[in-house]
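Participant: Following is a predicted model, sequence given first.
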Amino acid sequence: MGITLNVEQYLKDLEYLVNIDSQSKDPEGVAKVAAFFEKAFGDIGWTVERVVFDPTAGPSLKITNGEPPYDALLLGHLDTVFPKGTVAERPFSRDEKRAYGPGVNDMKSGLLFGLYAARALTAKGSKGSFCIAYNSEEEIGSRRARPWIEQLAQESRTSVILEPAR
């Protein structure tokens, strides 16, 4: 028995996330995106730890369903390059083939994929131990987050970056 993806719900979640301005320099916006994932992962029983590297920046998230060594580390980032106000100018939209808006591809759809994968693993009763790390400063170089990400990678058998490509 496979897992069925509720595409309409996925697109509603994506619309919600894309319609949040979350530039690296907008800690409130990044925190709002983080809060969505804190609740969603908490709802499926995963442990969510808010990681703050700088009080003037938005939080990063460490999300786990077990202990190290992790079978896989899934990586993504909560921030975008788009300045505050971009969502008002060009909010989420879609046609029959694609979704559009600030951060759709880089990287809110990838973050959402991580959540939906975790839901599927949980629903299937996976015995694997996974860590998901959502960085809040990737678009500005991950200077403070890099040692944290490297440590998580050392605690994991493999790493997967959730950022989509064309």
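Facilitator: Cool, the structure landed.
Participant: Please make it C-alpha for all contacts and neighbour counts, starting now.
Facilitator: Noted.
Participant: Let me know the secondary structure of the spatially most central residue of the chain.
Facilitator: Nearest to the mean C-alpha position of the chain, by CA atoms, centre = their mean, lies residue 111 at 3.1 Å. Here residue 111 is recorded as helix under DSSP: H, G, I helix; E, B strand; the rest coil.
Participant: these two touch, right, it and residue 74?
Facilitator: No: Residue 111 is beyond contact range of residue 74, at 9.4 Å (criterion: CA atoms under 8 Å).
Participant: who touches both of these two?
Facilitator: Shared contacts of residue 111 and residue 74 (CA atoms under 8 Å, 6 or more residues apart in numbering): residue 162.
Participant: Now do the residue nearest to the centre of the chain against residue 36, distance only.
Facilitator: 11 Å (CA to CA, to the nearest Å).
Participant: now do residue 60
Facilitator: Taking CA to CA as the measure, residue 60 falls 12 Å from residue 36.
Participant: neighbour count winner among these two?
Facilitator: residue 60 (24 against 14; other CA atoms under 10 Å).
Participant: what about that one, distance to residue 108?
Facilitator: Taking CA to CA, one finds residue 60 at 14 Å from residue 108.
Participant: Residue 44 reaches residue 122, doesn't it?
Facilitator: Yes: in this structure residue 44 lies within contact range of residue 122 using CA under 8 Å: 7.2 Å.
Participant: now the helices: where do they sit in this protein?
Facilitator: Using DSSP state H, the helices of the chain run over 7-18, 27-43, 86-89, 109-123, 146-154.
Participant: for comparison:
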Amino acid sequence: MTGPALVAHMEASLPRMLHDLETLVTCESPSGDLDAVAASAAVVADVGAVLLDVEPEQIVIEGRTHLRWRLGDAPSRVLLLGHHDTVWPIGSLARHPFSVSGGLVRGPGCFDMKAGLVMALHAVAALPDPSGVTLLVTGDEELGSPTSRRLVEEEATGCAAALVLEASADGGALKTERKGVSLYEVGVYGRSAHAGLEPERGVNATVELAHHILTVGALTDPARGTSVTPTVLTSGHTSNTVPGAGRFAVDVRVRDTAEQVRVDTAMRDLRPVLRGARLEITGGPNRPPLQHSASAALFARAVALAGGLGLPELAGTAVGGASDGNLTAGVGTPTLDGLGAVGGGAHADDEHVVAAQLPARTALLAALTHDLLSGRPSAAPGRQAAEPALTAEGNRP
């Protein structure tokens, strides 16, 4: 099948893709509800089994359900990565029912990122031989991947590429850089006293916190793309008491590992300012940065393949948010993110997917996966046509 024929096949498959997307979206899957996540995993497994002719492994870690398809007998070369949990609580469908109107698909989690899962399943189903592909669908990405992090890292290690089905950036741009994330909590322990009768006997946690909030905020370096943001703050209990304890959270975003280390060192070096105060610093680096060097070759490959498919030129962009793509890049696996749906409104009332973009994006994913499985060092427009044809059927031959 030539590039344009692959796009045409995916266009013919759009009604089925929308049906599958409705099936996934109408099974609500808030990350914090283990039963809902398990039910969603079962639905994703059913949809995937029909398309791929094989059941996934269900991996339950601390009560949370993840899915893994390891396809064929060859060692894994390409990891397709997504998640089926969402930020939307049970009952969101009542306010935001699934709909397709005016060319837009709406419904909780459609953009972030159940459309990406549908794309991954249909792309793999179109491969002439998916041997060497692993499709991993996790159930806790929106929480920071507390139970799936090791699973993601293990599956990515040794792969030629990790292709992340998170939603695209504005205008359909692929995400070629993501900032790394560190999360901290600074606890202050002072001594309570009556604010009117004997304030001098107290060690004021609020004042101590104020010193450190200013110090931590000053670690920000806009020129390096580093933001260090004090966020949630608590201190004291009553207005007439010298506060004896308090704490604040810190959100750190960095473009490179050196900055992540710099900020971490500075956080660990915080020392009490007031006599009698004590500090407790918890947390640290949560996700390494996905740097341009990890995505550059894959992005160039995708651009070349898009040309062969007759698609508009692809754009790439850097974003501040993190994903499991940070984890795959962190273990040294070339990673390209934002390969999922085109749309907008992630986590918001106007969450939507542009339906007409689904076929082309899915064709690109299929072509890129096929090209990577071929083992060629680089891609060129139209070259995929010389390889075994991508099947025109909905399932594998």
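Facilitator: Good, I have the coordinates. Model, not experiment: these values are computed from the prediction.
Participant: Overlay them and tell me the TM-score.
Facilitator: Superposed pair, TM-score by TM-score structural alignment, normalised by the length of structure 1: 0.88. Supporting alignment: 161 aligned residues with a CA RMSD of 1.7 Å.
Participant: Quick check: which of the helices of structure 1 is nearest to residue 99 of structure 1?
Facilitator: helix 7-18 (8.5 Å; CA to CA).
Participant: Tabulate the helices of structure 1 (TSV), appending distance to residue 50 of structure 1.
Facilitator: Below are these laid out as TSV (distance: least, CA to CA, whole Å):
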stretch	distance to residue 50 of structure 1
helix 7-18	18
helix 27-43	8
helix 86-89	25
helix 109-123	16
helix 146-154	13
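Participant: Distance from stretch 146-156 of structure 1 to the middle of the chain?
Facilitator: Centre-to-centre, stretch 146-156 of structure 1 and its host chain are 17 Å apart (CA atoms, centre = their mean, to the nearest Å).
Participant: what does that stretch contact?
Facilitator: Contacts of stretch 146-156 of structure 1 (CA under 8 Å, 6+ apart): 68, 69, 70, 71, 72, 73, 131, 133, 159.
Participant: nearest to residue 103 of structure 1, of the residues you listed?
Facilitator: Of all these, residue 133 has the smallest distance to residue 103 of structure 1: 17.7 Å, by CA to CA.
Participant: so what's the closest one up against?
Facilitator: Neighbours of residue 133 of structure 1 in contact, by CA under 8 Å, 6+ apart: 60, 61, 62, 63, 73, 74, 75, 76, 77, 149.
Participant: corresponding residues in structure 1 for stretch 362-369 of structure 2?
Facilitator: Against structure 1, there is no aligned range for stretch 362-369 of structure 2 (TM-score structural alignment).
Participant: before we move on, what about stretch 93-109 of structure 2?
Facilitator: Under TM-score structural alignment, the match for stretch 93-109 of structure 2 is residues 87-103.
Participant: buried set for the matching stretch?
Facilitator: Neighbour counts over stretch 87-103 of structure 1 (16 or more other CA atoms under 10 Å) mark 87, 91, 92, 99, 101, 102, 103 as buried.
Participant: Would you mind measuring the gap between the ends of that stretch?
Facilitator: Taking CA to CA, stretch 87-103 of structure 1 runs 10 Å from one end to the other.
Participant: which residues sit against it?
Facilitator: The contact list for stretch 87-103 of structure 1, computed with CA under 8 Å, 6+ apart, reads 15, 18, 19, 20, 21, 80, 82, 86, 109.
Participant: now do stretch 5-25 of structure 1
Facilitator: Under CA under 8 Å, 6+ apart, the answer for stretch 5-25 of structure 1 is 28-30, 32-33, 57-58, 78-87, 91-93, 101-104, 108-109, 112, 136-140.
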